[in-house]
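*Asks:* Quick one, structure for this:
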Amino acid sequence: MLVAFKLWDFKKQIVTTKDGYILSLLRLPNGRSGAFSRPNKIPVLLQHGLLMAYWDWSWDELAANDLRASFDYVYQRTGNQTIHYVGHSLGTLIALATFSQHKLLSMVRSALCPIAYLNQITSLISKAAAQIFVAEDLYWLGLHKFDPNSKAVDKLLKTVCMDPEIDCYNMISAMTGPNCCLNSSSVEVFLDHEPQATSTKNMIHLAQMIRRGTITKYDYDDNDENMSHYGQISPPVYNMSKIPNDLPLFLSYGGQDKLSDDNDVSRLLNSLHFHDGDKMTVQYQDNYAHADFVMAVNAKRIVYDPLMAFFELH
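*Replies:* Purely as a prediction, here's the structure:
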């Protein structure tokens, strides 16, 4: 998508959430030729993953407020009551959470590297960071912005990387798994813009999921705080089985992905066991890891062409 911005004209759109925060959407209204898209074209909303979230929220707010505001804006802007949604990593989680709670059957959605359950991830660096409460320590120190380039985060990551079982020599592979199909130019573009910051609270929320194997709202680890936010002492569960059975889903995941692990994805698929067979396509790429789905040189043929074919059917 970063490369696309260099090739195509894009326009910045401003969206305000119901709780008053201002979001920026980047709209690509026309193709490389400069010709504007036909008015009856179905809009596609692309949602990035973890890094780039705001500083004081977890993904609960991204699902409840940000994503809903983006959907509503696209509806109003295009006049089209159908939207294709493509999320990567955390972008899939917030959509799954949204659709488990709200019936938006007019919308076609898809997912790449579906993130839902996380307790079986094989990313040792992510698992270790969760187990020693790295994000919680940062939050306790008053660092509500999780910046991978900051000295505080760098120091804690170096502590994690001292574990002899964790190879941090290639940080991308250590985090995402051995990506099969990246080239130097795509990695250079990525490193020109990433890694960006996210909310420390967001990292705490994901760490809770890794440790507990649950998909719930953010746990304040305080009965009074949870009661204040949720009306109960434990955070509410996101029930994936409540995703409407006739909502079209395209799920694509990789066998080398250390963040979207086979076993965790299988658990998600099991919760979707009763989904209408003609409404769900599951694609498995044995040699793909987490970053391949957005940067692989063969991703168009392997992933995006089948995805577009799925869109055409629905």
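*Asks:* Every contact and neighbour count from this point should use C-alpha atoms.
*Replies:* OK.
*Asks:* Kindly provide the distance from the residue most central in space within the chain to residue 113.
*Replies:* Nearest to the geometric centre of the chain sits residue 90, at 1.7 Å (CA atoms, centre = their mean). Here the distance between residue 90 and residue 113 works out to 9 Å (CA to CA, to the nearest Å).
*Asks:* same check, this time on residue 153
*Replies:* Applying CA to CA, the value for residue 153 to residue 113 is 26 Å.
*Asks:* Could you do residue 185 as well?
*Replies:* Using CA to CA, residue 185 is found at 22 Å from residue 113.
*Asks:* Can you pick out the residue with more neighbours from these two?
*Replies:* When neighbours are counted by other CA atoms under 10 Å, residue 185 and residue 113 differ, and residue 113 comes out ahead with 30 against 10.
*Asks:* Which strand or helix spans the closest residue to that one other than its chain neighbours?
*Replies:* Nearest residue to residue 113, sequence neighbours excluded (CA to CA, 6 or more residues apart in numbering): residue 253, at 4.6 Å. Taking DSSP states H and E as the criterion, residue 253 maps to strand 249-254.
*Asks:* Next, the buried residues of that strand.
*Replies:* For strand 249-254, burial by neighbour count (16 or more other CA atoms under 10 Å) applies to 249, 250, 251, 252, 253, 254.
*Asks:* all helices for the stretch 151-300 of the chain, in order.
*Replies:* Here the stretch 151-300 of the chain has its helices, by DSSP state H, counting those that start in this stretch, at 151-161, 171-176, 184-193, 200-212, 223-230, 262-271, 292-295, 299.
*Asks:* Now show me the structure for the sequence below, then we'll compare the two:
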Amino acid sequence: MLLVVFVTTLLSVAVQVATNMESLKFFGEAITSRSGSRLGRNPEVNMNTTELIRSKGYPVETHKVVTQDGYILTVFRIPHGRQNKNSKDPRPVVYLQHGLIAFSDNFIANPVNESLGFLLADVGADVWLGNTRGNIYGREHTTLDPKSLEFWKFSWDEMAQYDLPATIYYILNQTGHEQLYYVGHSQGTAIGFARFGEDLELASRVKHFIALAPVARVGNTKSPIRLLVPFSTELVLFLDTFGHGEFDIPEPLLKFLAGNLCERWGEIICENFLFLLCGYNTRSFNTSRSDVYISHGEGGASARNLLQWAQ
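*Replies:* You can find the predicted model right below:
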């Protein structure tokens, strides 16, 4: 977890050092336009979540969840698989929650037979892809401006306190079910551990909690990146000053990198960048989709959330 925190924070510092986030967005759009609006051989690089799901032949719905403190989260629903629309069998509800600096696409970025979201839909589940405040689908608020520092004053504590219960109760209300299955990955497990242990009523609404890469503490991290921990406060101060408390790599820039770094300038560079972020494991890595992983992997976060993990 510390590895992800500091590599991504340093990358954000590198791309923010010359200007602010709005200028970076303009720069990303400019280089994308100059290089061609549809970069890369794989069209999935340029798809948004709904386009990606529909391109595989699945239905998709877009829902808005409003938390008690006013954050508006976009969640996606795959109500059934490609072949079981009219099935009369019971359809269990499964809520998939992503990890740190990630977003819902993490569960659908692989081929159909290797993506958890699609696999669950095809075996009869009603699949919901969650998002938390601060990622690309969690940058709306009933009163706060996402460009203000006030909007970004949160960590995963608030995700556990507000985002998780709001999403669970919304899903149950929409489906009419009393319980659901919760699948969390990395930070998605941490917010589950934190909230379900305190809120027994909410915990009773979860039939099973499946924890993928569960996180309870990060003290045993062996990566050399942990040597940067003493500088975490300074890095966050930089992000507060130049990026209003937000960590993000602009989407147009990510798509440009995916279409060029991965396909034109050398796949090995792209692959090793992902290994640095996520851990080195060539046996579990689909090299043919590294461009998709780059363009659909990073969803943004708050600087304070990164700082909390570093601490």
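*Asks:* TM-score for the pair, please.
*Replies:* Here the TM-score for the pair of chains, by TM-score structural alignment, normalised by the length of the second structure, is 0.55; 191 aligned residues with a CA RMSD of 2.8 Å.
*Asks:* And the residue nearest to the centre of the first structure, what's its match in the second structure?
*Replies:* Applying TM-score structural alignment, one finds that residue 90 of the first structure aligns to residue 187 in the second structure.
*Asks:* helix/strand/coil for the closest residue to its match other than its chain neighbours?
*Replies:* Among residues not flanking residue 187 of the second structure along the chain, residue 99 sits closest, at 4.4 Å (CA to CA, 6+ apart). At residue 99 of the second structure the chain is in coil, as set by DSSP: H, G, I helix; E, B strand; the rest coil.
*Asks:* For the residue mapped onto residue 99 of the second structure from the first structure, give me its contacts.
*Replies:* By TM-score structural alignment, residue 99 of the second structure lines up with residue 49 in the first structure. Listed by CA atoms under 8 Å, 6 or more residues apart in numbering, the contact partners of residue 49 of the first structure are 87, 88, 89, 90, 91.
*Asks:* tell me which element residue 172 of the second structure is part of?
*Replies:* Counting by DSSP H and E, residue 172 of the second structure is found in helix 164-175.
*Asks:* quick one: that helix aligns where in the first structure?
*Replies:* On the first structure, the counterpart of helix 164-175 of the second structure by TM-score structural alignment is residues 67-78.
*Asks:* quick one: contacts of the matching stretch?
*Replies:* With CA under 8 Å, 6+ apart as the contact definition, stretch 67-78 of the first structure has outside contacts at 15, 16, 17, 18, 39, 43, 81, 82, 83, 94, 95.
*Asks:* For those, give me a markdown table that also has secondary structure and neighbour count.
*Replies:* As requested, the contacts of stretch 67-78 of the first structure are arranged in a markdown table below (DSSP: H, G, I helix; E, B strand; the rest coil; neighbours: other CA atoms under 10 Å):
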| residue | secondary structure | neighbour count |
| --- | --- | --- |
| 15 | strand | 18 |
| 16 | strand | 15 |
| 17 | coil | 18 |
| 18 | coil | 12 |
| 39 | coil | 10 |
| 43 | coil | 22 |
| 81 | coil | 16 |
| 82 | coil | 20 |
| 83 | coil | 19 |
| 94 | helix | 24 |
| 95 | helix | 23 |
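*Asks:* now, among the residues you listed, which is nearest to residue 118 of the first structure?
*Replies:* Nearest to residue 118 of the first structure, judged by CA to CA, of those is residue 94 at 13.9 Å.
*Asks:* Not counting residues beside it along the chain, what's closest to that closest one?
*Replies:* Spatial nearest neighbour of residue 94 of the first structure, excluding adjacent residues (CA to CA, 6+ apart): residue 63 at 4.7 Å.
*Asks:* likewise residue 54 of the second structure?
*Replies:* Nearest one to residue 54 of the second structure, counting by CA to CA, 6+ apart, is residue 60 at 6.9 Å.
*Asks:* okay, now whichever residue in the first structure pairs up with that neighbour: neighbour count?
*Replies:* Aligning on TM-score structural alignment places residue 60 of the second structure opposite residue 10 in the first structure. Per other CA under 10 Å, the neighbour tally for residue 10 of the first structure reads 16.
*Asks:* now residue 215 of the second structure
*Replies:* Residue 215 of the second structure has 17 neighbours, counted by other CA under 10 Å.
*Asks:* what lines up against it once you look at the first structure?
*Replies:* Aligned by TM-score structural alignment, residue 215 of the second structure pairs with residue 115 of the first structure.
*Asks:* Hmm, that match is touching residue 93, no?
*Replies:* Yes - under the criterion of CA atoms under 8 Å, residue 115 of the first structure is in contact with residue 93, at a separation of 5.3 Å.
*Asks:* rewinding a little: hang on, isn't the match of residue 90 of the first structure packed against residue 215?
*Replies:* Yes - with contact defined as CA under 8 Å, residue 187 of the second structure reaches residue 215; the gap is 6.6 Å.
*Asks:* Show me where the second structure has its strands.
*Replies:* Applying DSSP state E to the second structure gives strands spanning 61-66, 71-78, 93-97, 126-129, 140-141, 180-185, 206-212, 246-247, 301-302.
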